[in-house]
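Engineer: Output the structure for:
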Amino acid sequence: MAPTAHSAVIAALRAVGVAPDAYGPTLNTAQSPRDVDVVGEGLAGEIRAVAAPAALVVWDTSDEAVLAHVVARNLDIGVLRAFEVEGLLRVSPDVPAGAPVALLATQWGERRLAGLRTLVANRGGQTVAVAAALTSPALAAVTDVPTAALASSDEVTGVPS
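Structural biologist: Take a look at the predicted model:
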């Protein structure tokens, strides 16, 4: 990402902020739709640079859905929402057989990423990229498909590394 674009994305991430959620950290998308657009455009560009997914898969929370909508709109693809009911993982709509998908989150935790990767594989999809607004050890551990991230938590909070 070009330095000016990276600065704009960092500013947008700082403007919306990050908060805890049931599935891990999430962007406060209600804070600034304009800044969510900047973040989503940045993520779409990072994904486009490493893969050509036919859909995004995201955990079904309101803020992750908003982020996924913006990224998907920029990539001109659909969104599949994963959820857990009584211990069973599901995705809606279902993953088309053999579909190349990118997994998207604000920030990946190991358990949620592993669960979603298994769900996609079990439903017949093919994970072609894993993307996040913020880096994490779980994202760094992915070595079998390309990954994409916009920034570290330190860059967004302004804490020096």
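
Engineer: contacts, neighbours, all on C-alpha from now
Structural biologist: Fine.

Engineer: How far away from the center of its chain is stretch 138-145?
Structural biologist: Relative to the centre of its chain, stretch 138-145 is centred 14 Å away, using Cα atoms, centre = their mean, to the nearest Å.

Engineer: Need the residues that contact it.
Structural biologist: Trp108, Gly109, Glu110, Leu113, Thr127, Val128, Ala129, Val130, Ala131, Ala132, Thr147 (Cα atoms under 8 Å, 6 or more residues apart in numbering).

Engineer: tell me the contacts of the fifth one?
Structural biologist: Taking Cα under 8 Å, 6+ apart as the contact definition, Thr127 lies against Pro100, Val101, Ala102, Leu103, Arg117, Val120, Ala121, Val145.

Engineer: Let's see this one next, to set against the first:
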Amino acid sequence: MNMTEALAALTRGGFTPPPDSHDESPSDGAPLPRYQPSRDPAGAEELGRALARALRDAAADPDAAADTVLVWDDSDDLVLAHVVARELGATVMRALEIEGLVLPLGEHGPPGAVVLLADAFRTRAALRALHALAAREGGRVTAIAALIATPQLDAAAGLPVHTLLPERRPGAPR
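Structural biologist: Below is the predicted model:
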């Protein structure tokens, strides 16, 4: 999937990139819009398969790209996580934050190789919290995947980052 196709699928899912950047607070002060897979289920499938393909292609052992896809307990991100996990032969682990505590939801085994996933990581704290949860549960984060690149991904600390829509910095060409 090329960037034009990814942007078209994201747009069908209600995501409209801000004019200047994919920052948490674009220049007009509006928050980064959410991708809504329920608006375009076929597009969600395409985007999820494209992310899974990028993860598999970058893995040293394509058959072991991930054992677990870790995602916040958000219905929109869960749809994406389902597709990516299915394509990678992985499971999905959901995370929930309650009054500052980040907890796994549901029953799960050892997470093994973990991919952190979101439509976009809007805060560094959210990214770090998922990373810490994976480690606390006995997993090792091997990659981060998002539909939309954001400046918050610079908190990835040397991990491979896979996005379908690259970050656009203020003043950068469109």
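
Engineer: before we move on, the earlier item: just the ones in strands from the contacts of stretch 138-145 of structure 1, please.
Structural biologist: Within the contacts of stretch 138-145 of structure 1, residues falling in strands by DSSP state E are Thr127, Val128, Ala129, Val130, Ala131, Ala132, Thr147.

Engineer: of those residues, closest to Ala15 of structure 1?
Structural biologist: Comparing those against Ala15 of structure 1 with Cα to Cα places Ala132 closest, at 17.1 Å.

Engineer: To which residue of structure 2 is that closest one aligned?
Structural biologist: Matched to structure 2 by TM-score structural alignment, Ala132 of structure 1 sits across from Ala146.

Engineer: What about its match, how many residues nearby?
Structural biologist: Using other Cα atoms under 10 Å, Ala146 of structure 2 has 24 other residues around it.

Engineer: And the lengthiest helix in structure 1, what's buried?
Structural biologist: Of all segments of type helix in structure 1, defined using DSSP state H, the longest is helix 33-50. Residues of helix 33-50 of structure 1 classed as buried by neighbour count (16 or more other Cα atoms under 10 Å): 33, 35-47, 50.

Engineer: and what of stretch 74-81 of structure 2?
Structural biologist: Those would be Asp76, Asp77, Leu78, Val79, Leu80, Ala81, for stretch 74-81 of structure 2 by 16+ other Cα under 10 Å.

Engineer: And the contacts of that stretch?
Structural biologist: Applying Cα under 8 Å, 6+ apart, the contact partners of stretch 74-81 of structure 2 are 35-38, 44-45, 47-48, 69-72, 92, 117-119.

Engineer: ok, now with 7 Å
Structural biologist: Gln36, Pro37, Ala44, Gly48, Val69, Val71, Val92, Leu117, Ala118, Asp119 (Cα atoms under 7 Å, 6 or more residues apart in numbering).

Engineer: now for the fourth one: what does it line up with in structure 1?
Structural biologist: This means Gly48 of structure 2. By TM-score structural alignment, Gly48 of structure 2 lines up with Gly40 in structure 1.

Engineer: check contacts around the closest residue to that match other than its chain neighbours.
Structural biologist: Spatial nearest neighbour of Gly40 of structure 1, chain neighbours left out: Val71 (4.6 Å); criterion: Cα to Cα, 6 or more residues apart in numbering. For Val71 of structure 1, the contact set (Cα under 7 Å, 6+ apart) comprises Gly40, Glu41, Leu43, Ala44.

Engineer: mind redoing it with 10 Å?
Structural biologist: 36-45, 47, 56, 65, 77-79, 104 (Cα atoms under 10 Å, 6 or more residues apart in numbering).
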